[in-house]
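Engineer: Everything below, folded, please.
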Amino acid sequence: LDDRYVASAKNGLRGAKITFRYPSVGATENTILAAVLAKGRTTIQNAATEPEIMDLIIMLQKMGAIIELGANRMIYIDGVKELRGIEHSILPDRNEAVSFACLAVATGGKILVKGARQADLITFLNTLRRIGGEYRVTNEGIEFWRASAKSLKPIDLETDTHPGFMTDWQQPMAVLLTQAEGTSGIHETIYEDRFGYTNDLNLMGADITVQTKCLGEIACRFKNKGFYHGAVIRGATKLRPARLTVRDLRSGIAHVIAALTADGESTIDGIEELDRGYEKIDKRLKNLGADIKRVQ
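Structural biologist: Reported below is the predicted structural model:
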């Protein structure tokens, strides 16, 4: 058991007051799942409030849980003895919707993302429209395209907890901003080291500098800690093909969008990471007209 973590509660779990220093999605989900069958009341202070959290609460409530939402990121859970089976449809993936939206605008195409929900994407949709992207909400989902053939417009943005701009959206957005005429800035306030992929975009011809300075109007929790959590993107730059290796899931989709934006053939290694979050991505891109081939 040297390389494993083992947790046990011989007498069962009991309710508790829990305060998060930061509103983590994973921590909130796991605490809710533990609390619904614990004895007594659990109070979560500074909980995450992402749509996925709300959907989890709705599902558990259907199953017999007692969960209440309070003001200022408070969640109250009264434990129950058992849960029952139900039928529940999960939310569409917000990150997939944003990825395909960025792909449409970057390549000058038009993509309808079926099932995408405007209510879950308000902050992204505002950002996309500000830089020159456009969208139309339909009964099927949301259709995305570039508003005109002209270069996109630069923007300064910073990632934040919901309802702010998601950290998982900044990688595909960075590719778009390489095609914007002027200087853009991205201030990453969620993760301290998430700009490694910019080295790959620079290899393809982008002009991106990362720095430890806070780029937002308000200093974040990484101030003066030496973390490279700010990116300055100068554009527009013509992207060229390259051989890339996927660093993680979100940087991987940025690689794909950049490769499809560039003139010429690119090779991307380590695509099994992409498969973790984008099912049959090569087949779906082919259906959109991309010239893409998976090599075993």
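Engineer: From now on I want contacts and neighbour counts done on CA atoms only, so please keep to that.
Structural biologist: Noted.
Engineer: contacts for stretch 288-296?
Structural biologist: With contacts defined as CA atoms under 8 Å, 6 or more residues apart in numbering, stretch 288-296 is touched by Ile111, Leu260, Asp282, Leu285, Lys286.
Engineer: And what about Leu144, helix, strand or coil?
Structural biologist: Leu isn't right for residue 144; it's Phe. State at Phe144, reduced to three classes by DSSP: H, G, I helix; E, B strand; the rest coil: strand.
Engineer: quick one: the strands in this protein?
Structural biologist: For the chain, the strands defined by DSSP state E occupy 17-19, 41-45, 66-70, 74-78, 110-114, 133-137, 141-146, 156-158, 182-187, 207-211, 230-235, 243-245, 267-269.
Engineer: if we compare those, which one ends up closest to Ile86?
Structural biologist: In terms of CA to CA, the element of the strands of the chain nearest to Ile86 is strand 66-70, at 15.5 Å.
Engineer: please give me the structure for this one as well, since I'd like to look at both together:
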Amino acid sequence: MDTIVITGGNVLHGEVRISGAKNSALPILASTILGGEECVINNVPQVVDVVTMGKLLRLLGAQVEHEGNRAVVRAGVIHSTQAPYELVKTMRASVLVLGPLLARWGEATVSLPGGCAIGSRPVNIHLAGLTKLGAEVSVEHGYIRARSRRLKGALIYCDVPTVTGTENLMMAACLAQGTTTIENAAKEPEIVDLADFLTKRGAKIAGAGSDIITIEGVRELRGSDHEVIPDRIEAGTYLVAGAMTKGAVVVNGCRPDHLEPVLAKLLETGVTIKVEKEAVHLDASKINRLKAVDVRTLPSPGFPTDMQAQMAALMAVAEGTSVITETVFESRFMHVEELRRMGANIRVEGNRLVITGCERLTGAPVMASDLRASAGLILAGLCADGVTEVLRVYHLDRGYERLEEKLQTLGAAIERRKA
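Structural biologist: As a prediction, this is how the structure comes out:
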């Protein structure tokens, strides 16, 4: 396993370009199997999860070609409707083929998902929704098995707004007979991006981005080109890096409207932010200490849970005491013990972190437990005295494209040491 090694203390400055959103590319790639014509997806990030999705689509029978940040998918013939444990265990988003396979081919067998160890994320809402659409659904020997001659539109209420659940049900409803309404739907920008792609292919979707999505089923979907939206979590990560090192960074190729909750909290810390159409300028060079702020993670349009670990690292060096409340996932505080190894003053109270900032962290060997924890530990290393070694960075490679290289362009003393 590779190790990321950081020598802290460098002030970051310069410009960095944001890659396509992993959490948008994955459902879009999964949705290509809803039709047989060629789909060309641009701005696809070159990360491990995208590679895994490509392997899964090929296993099902689709032709998938990757050319840099461009993916071409032809799903005219599918010779398998089973997503095996060997692939699904490594990436939770593999469950997104469940709805498309069932809708187009009438059956699907998908392993119960794995992925990052950030608490239980059950798929019961996916299964209840597919049952409402007329599918026969069971869970046997660790696999979800679903069958239906043709799905039929229905009213589906989600007990909680689930992103992958909303995406799975929206994709399945595209080929259902009649109209489907999803209430209490998730509102993340990635859902809007998926809906935009499906609409280009002939789907009839209204309300994506709101808590009520309506889908009028059609017989088939055609092929289309599409460009994946920029990754708002990657953009937020580099902005926090600039703030923590008291630097001045420009994040290019982003969607500032997707970053509003993060920008609002960063402004509270005392940094200066200038927003352009596709760029955000952050300047923390003129402040002595960042101010502590309270953060509460919420489903979109609230503060994203995927930025919680990065904000915890930021608050560890801010002046004062902050409270970070995690409302989306339980067990998403495994980075805390590692931050403590670096001198952070953090205590856990149920679903809250109480953080009293210190002036400097100290470098230490730390171990990443999940994708965003990896990023949080690297950010902590950027402003720590001495050397920090982040182990198990295969988590990082699931969702960040060339993170250490991009940080190097901003002046960070960071390198990857191959195992």
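Engineer: buried sites along stretch 263-272 of structure 1?
Structural biologist: By neighbour count on 16 or more other CA atoms under 10 Å, the buried set for stretch 263-272 of structure 1 is Ser266, Thr267, Ile268, Ile271.
Engineer: If you rank the contacts of stretch 288-296 of structure 1 by neighbours, which is first?
Structural biologist: Highest neighbour count within the contacts of stretch 288-296 of structure 1, by other CA atoms under 10 Å: Leu260, with 22 neighbours.
Engineer: need the contact list for that residue.
Structural biologist: Thr107, Ala290.
Engineer: do the one 5 residues further on as well
Structural biologist: Contacts here follow CA under 8 Å, 6+ apart; on that basis Glu265 of structure 1 touches Pro241, Ala242, Ala259.
Engineer: what about it, distance to Glu29 of structure 1?
Structural biologist: 41 Å (CA to CA, to the nearest Å).
Engineer: which two of the contacts of stretch 288-296 of structure 1 lie the greatest distance from each other?
Structural biologist: Ile111 and Asp282 (15.4 Å).
Engineer: where do the helices sit along the stretch 101-250 of structure 2?
Structural biologist: 124-132, 163-174, 189-200, 232-244 (DSSP state H, counting those that start in this stretch).
Engineer: could you dump those to TSV with mean neighbour count and distance to Ile4 of structure 2?
Structural biologist: What follows is the helices of the stretch 101-250 of structure 2, written out as TSV (neighbours: other CA atoms under 10 Å; distance: least, CA to CA, whole Å):
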stretch	mean neighbour count	distance to Ile4 of structure 2
helix 124-132	20	37
helix 163-174	27	30
helix 189-200	22	29
helix 232-244	26	16
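Engineer: Which one of these lies nearest to Leu155 of structure 2?
Structural biologist: Closest among the helices of the stretch 101-250 of structure 2, once you apply CA to CA, is helix 124-132, at 7.5 Å.
Engineer: what's near enough to touch Glu134 of structure 1?
Structural biologist: Contacts for Glu134 of structure 1 (CA under 8 Å, 6+ apart) come out as Leu128, Phe144, Trp145, Arg146, Ala147.
Engineer: what residue of structure 2 matches up with the first one?
Structural biologist: Matched to structure 2 by TM-score structural alignment, Leu128 of structure 1 sits across from Leu266.
Engineer: got the contact list for stretch 138-146 of structure 1?
Structural biologist: 101, 104-106, 108-118, 132-137.
Engineer: 6 Å instead?
Structural biologist: Residues from elsewhere that reach stretch 138-146 of structure 1 (CA atoms under 6 Å, 6 or more residues apart in numbering): 101, 104-105, 108-116, 133-136.
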